[in-house]
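>>> Predicted model follows, preceded by the sequence.
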Amino acid sequence: MITARSQVKDILKEEGMRNMSNDFMERLDQEVDKLIKNAVKRAKENLRKTVMGRDL
């Protein structure tokens, strides 16, 4: 698991949500994984070994 369940729950509570389903966390992790891989790809295309905010 990439994202911390407790931190996600804290954010959801701040936004007025009480609960989240397990499939939400699974899907969120998939999206985060894609986001990271795309950022790495962009950094490599720009001949860098450091991922930066602009790669998102």
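The structure has been received and is ready for your questions. Residues are numbered from 1 along each chain as shown.
>>> Could you use CA atoms for every contact and neighbour count after this?
Noted.
>>> How far does the helix or strand that contains residue 24 sit from its chain's centre?
Of the helices and strands defined by DSSP states H and E, residue 24 is found in helix 22-45. Helix 22-45 has its average C-alpha position 6 Å from the chain's average C-alpha position, going by Cα atoms, centre = their mean, to the nearest Å.
>>> okay, pairing it with this:
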Amino acid sequence: MAKKPVVGKKPSSGGDVLFVKSKVRDYIKSKECNTSGDVIDGRVLNGRLIELLDKAVARAKANGRKTVQEKDL
């Protein structure tokens, strides 16, 4: 039986979180910087991801495709 997908915690602005918080924190730490709590809370970063993905979906549809490809990003 297939496992159900794990859905992230909802950010305070609503909707699912589309990123892994610990991975973002680790990436920023690898650049020798600290991460403030508001970066990881999900609102702004999640909003930017949604904007990027919405544009990619629109581009794919404009090109007559249902598959979003790397070039759409």
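That came in fine, so what should we check first? Worth saying up front: this structure is predicted, and the values here are computed from it rather than measured.
>>> what's the TM-score for these two chains?
Between these two chains, after superposing, the TM-score reads 0.88 (TM-score structural alignment, normalised by the length of structure 1); 55 aligned residues with a Cα RMSD of 1.0 Å.
>>> Quick one: residues in contact with the helix holding residue 24 of structure 1.
Here helix 22-45 of structure 1 makes contact (Cα atoms under 8 Å, 6 or more residues apart in numbering) with 1-3, 5, 49-52, 55-56.
>>> Look at residue 50 of structure 1 and give its secondary structure.
For residue 50 of structure 1, the reduced secondary structure class is coil; criterion used: DSSP: H, G, I helix; E, B strand; the rest coil.
>>> What residues does the aligned residue in structure 2 for it make contact with?
The alignment partner of residue 50 of structure 1 in structure 2, by TM-score structural alignment, is residue 67. With contact set as Cα under 8 Å, 6+ apart, residue 67 of structure 2 has these partners: residue 60.
>>> Next one: residue 67 of structure 2 relative to residue 59 of structure 2, how far apart?
The gap separating residue 67 of structure 2 from residue 59 of structure 2 is 10 Å, by Cα to Cα, to the nearest Å.
>>> which of the contacts of helix 22-45 of structure 1 sit farthest apart?
Using Cα to Cα, the contacts of helix 22-45 of structure 1 reach their maximum pairwise distance at 5 and 49, which is 29.1 Å.
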